[in-house]
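*Asks:* Quick one, fold the following:
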Amino acid sequence: MNLDTFPSVLDRTIERSGMSLEHLQRRLSARGVRVSLSTLSYWRRGRTRPERPESMKAVSAMEDVLELPRGHLAELLPPRKPRGRWASRAGETRQPDVLWRDPTGLAAALSALEEPSPGTLTYLSIHDHHRLDSMRRDASTTVRMVLRAEADGVRSCVVLHRAEDGDTALPVVVAGSGCAVGRVRSQPGNRFVVSEILLDRTLSVGQTALVSYEVRWFGTVPALRYSRALRRAPRSYLVEVGFDRLAVPAECHAFTQGDAWAAERGGGRLRVGAFGGAHHLVSDPQEPIVGVRWVW
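*Replies:* Coordinates of the predicted model:
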């Protein structure tokens, strides 16, 4: 019986070649094929498998780089899983290099905290309530998420938060309800904090969890926007900004971006209510970055 599988053959071949994943990534890049280190690691360990056209192009390039017969790795892949319109997007995970052009160490931090494999956890909804203080500075964000397990044994998720250039310190994540903060990886070089959120119980397929936590910011200058990079596409995303009643902006607008360097696309003007709040609700977000910008 042939027990070779795509991950076992890939792992064995990489070991035999003496190449590190970083070296393999560079060799693929030289051939015009972009693939993140975390994706290569997931393929090698069998946590995910190549399915999309660009992924299959990477598989073909790997066969050449690793000196395997053409089609040797591809033929080990099972038929692509049937997926509905939402399932295909909900199962996607946007890798760090797609959103932030692979800031140093971020993929390694995600791997170290054992982020759930793509397709094992659906984000049904995410609600960010971001607050500014009376000096117009970032103060805190309360995050509420409704999660559903698509596999047995889900017990955690991983969240990323990034300080602004002028912040005096990296953000601090504090558990609210339904969760605890586990391991944390702080990265001062790129201003990220990567945190493990431990659920209050281990989920089986179809079970849901409601978690909330707070992010505390250390802003020093008036903020001009708040945004979230949606690494896993939620069914709905609600961003709410609370301004101090003595420091209400002149205008407030929603926007989206394709990545952190892409031009902002307008999502419409938002009305600031009598109590200093504005919000923007997006169902099935089509862009990975959604936010609110304001003018003082």
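
*Asks:* okay, CA-based contacts and neighbour counts for the rest of this
*Replies:* Noted.

*Asks:* Quick one: the strands in the stretch 51-200 of the chain, in order.
*Replies:* Secondary structure of the stretch 51-200 of the chain (DSSP state E, counting those that start in this stretch): strands located at 121-132, 138-149, 154-162, 172-175, 179-187, 192-203.

*Asks:* Out of those, flag the one nearest Pro249.
*Replies:* Smallest distance to Pro249 across the strands of the stretch 51-200 of the chain (C-alpha to C-alpha): 11.2 Å, for strand 121-132.

*Asks:* tell me how far the closest one is from the chain's mean position?
*Replies:* 13 Å (C-alpha atoms, centre = their mean, to the nearest Å).

*Asks:* Can you tell me the centre-most residue of the chain?
*Replies:* Arg231 (2.6 Å; C-alpha atoms, centre = their mean).

*Asks:* how many neighbours does the closest residue to Arg89 other than its chain neighbours have?
*Replies:* Once flanking residues are discounted, Arg89 sits nearest to Ala233: 6.3 Å by C-alpha to C-alpha, 6 or more residues apart in numbering. The number of residues packed near Ala233 is 27, by other C-alpha atoms under 10 Å.

*Asks:* hang on, Ala233 packs against Ala90?
*Replies:* Yes. If you go by C-alpha atoms under 8 Å, Ala233 and Ala90 touch, sitting 5.3 Å apart.

*Asks:* shared neighbours of these two, anything?
*Replies:* Tyr123 (C-alpha atoms under 8 Å, 6 or more residues apart in numbering).

*Asks:* Next, the structure of the following sequence, for comparison with the previous one:
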Amino acid sequence: MDRTTRQAAVPTPLGRRRFEEVLRDGITARGLALSRVREHLIARGQQIGVSTLSYWQNGERQPTTRSLPVIEALEQVLELSPGTLTSLVPTEADREPRRGKLAGITSYADTVDELIREMGSTSMGLAANLSTIEGVSIGRERSLETKHVHQVVRASEDVDRQVITYQGELGCDVTLLALLPVSGCRIGRVRHHEPTALVVAELLFDRTVHRHESHVFQYVIKDDNKVPTHEHYRMHLEGGGIHVVELTFHPEALPVRVEEFHRRRLEDPDARRRPVPIYHGNRVHLVTEPSTPGISGLSWEYD
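*Replies:* Next comes the predicted model:
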């Protein structure tokens, strides 16, 4: 197959074909395995993983403008005209939020997507969770007062921010949910959604975290609503990493029993539930090492 035929197999009318479609057709036309494509890119001085190439061609992730040198080299490897792929790389404003994983575990994924779209953020999915340690305080009114989060992530692409979500109790005043940076980050754009009590926010890292590097950051969520709560949970978008949560109850608002629960989706019945002992009179904890996406959490009851 000559060069002209290969190019004809990959037309690039702007606005009608997506990056992943053109890339997929180009790879097929060249007859190269992704591992061979990667070798050709390395020979041109561009480092990229086979997994990233796979994500790109399947549309599971979108390349950023920071990837343009790699994509220019990719055009050479696939013997495409200059601009065939680079012209299809979405701008920061055009890129779509990375949904799918969130949609698999909660019904309000579309709301989160819309809030992220309003912010124009494109950082979802660029950093994998290695560990998350949460310290949660339940106050005298039986409401969540503060949540201190200590998180470690590893970047799959260069990234300088992380999008987080928090849901208060339904009916609460979302303007009373405050996000405070502690270390390794500062607060960027924030969006609220009153009907679902959702807050979606950007945490801006204090540096650019390059691919394969790790980053440690801490932040606090403060809730002044004083709305009683009876459970705390964490959504795991993928397997891997470790999650630890420790709940501390006010001495005048101790539960009579606490149980851990695990669900496939937030709205599903419990897949597993069992009692959890209360230590030192007012503390409980849960350690989760998720192997698949899902929900893990603690629930409690009062007299």
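
*Asks:* what's the TM-score here?
*Replies:* The TM-score (TM-score structural alignment, normalised by the length of the first structure) is 0.66; 224 aligned residues with a C-alpha RMSD of 3.0 Å.

*Asks:* thinking again about what came up before, now do the same for the residue nearest to the centre of the first structure: its match in the second structure.
*Replies:* The alignment partner of Arg231 of the first structure in the second structure, by TM-score structural alignment, is Leu237.

*Asks:* Its match: what's it in contact with?
*Replies:* Leu237 of the second structure touches Lys101, Leu102, Ile105, Thr292, Pro293, Gly294, counting by C-alpha under 8 Å, 6+ apart.

*Asks:* if we go to 7 Å?
*Replies:* By C-alpha atoms under 7 Å, 6 or more residues apart in numbering, Leu237 of the second structure lies in contact with Lys101, Leu102, Pro293, Gly294.

*Asks:* Same check on Gly139 of the second structure?
*Replies:* By C-alpha under 7 Å, 6+ apart, the contact list for Gly139 of the second structure reads Glu145, Phe249, His250.

*Asks:* Now, of those, which are buried?
*Replies:* Glu145, Phe249, His250 (16 or more other C-alpha atoms under 10 Å).

*Asks:* equivalent range in the first structure for stretch 136-143 of the second structure?
*Replies:* Going by TM-score structural alignment, stretch 136-143 of the second structure sits over residues 130-137 in the first structure.

*Asks:* before we move on, back to that, so the residue nearest to the centre of the first structure sits in a helix?
*Replies:* No. Going by DSSP: H, G, I helix; E, B strand; the rest coil, the assignment for Arg231 of the first structure is coil, not a helix.

*Asks:* gap between it and Ala30 of the first structure?
*Replies:* 26 Å (C-alpha to C-alpha, to the nearest Å).

*Asks:* same check, this time on Thr141 of the first structure
*Replies:* 41 Å.

*Asks:* Okay, strands next: where are they in the stretch 201-303 of the second structure?
*Replies:* 214-223, 231-236, 242-249, 257-263, 272-275, 283-288, 294-301.

*Asks:* Met56 of the first structure pairs with which position in the second structure?
*Replies:* Checking TM-score structural alignment: Met56 of the first structure goes with nothing.

*Asks:* Can you classify the residue nearest to Met56 of the first structure when sequence neighbours are not counted as helix, strand or coil?
*Replies:* Nearest residue to Met56 of the first structure, sequence neighbours excluded (C-alpha to C-alpha, 6+ apart): Pro50, at 6.1 Å. With three-state DSSP as the basis, Pro50 of the first structure sits in coil.

*Asks:* So what's the residue count around Pro50 of the first structure?
*Replies:* 20.

*Asks:* before we move on, back to that, between Thr141 and Ala30 of the first structure, tell me which one has more neighbours.
*Replies:* Remark: of Thr141 of the first structure and Ala30, Thr141 carries more neighbours, 22 against 10, as counted by other C-alpha under 10 Å.

*Asks:* So that one sits against His161, correct?
*Replies:* No. Look at Thr141 of the first structure against His161 with C-alpha atoms under 7 Å: they stay out of range, at 10.5 Å.

*Asks:* Compare the strands of the stretch 51-200 of the first structure and report which one is nearest to Tyr237 of the first structure.
*Replies:* strand 121-132 (5.0 Å).

*Asks:* From the contact counts, what lies against that closest one?
*Replies:* Helices and strands touching strand 121-132 of the first structure, by 3 or more C-alpha pairs under 7 Å, 6 or more residues apart in numbering; DSSP states H and E, are strand 138-149, strand 236-242.

*Asks:* can you give me the offset of the first one from its chain's centre?
*Replies:* This means strand 138-149 of the first structure. Counting by C-alpha atoms, centre = their mean, strand 138-149 of the first structure comes out at 13 Å from the chain centroid.

*Asks:* how much does that strand stray from the second structure?
*Replies:* Superposed on the second structure, strand 138-149 of the first structure shows a mean distance of 0.9 Å to its aligned residues (mean C-alpha distance after the TM-score superposition for the first structure).

*Asks:* One more: the shortest one?
*Replies:* Strand 236-242 of the first structure: mean distance to aligned residues in the second structure after superposition is 1.0 Å, counting by mean C-alpha distance after the TM-score superposition for the first structure.
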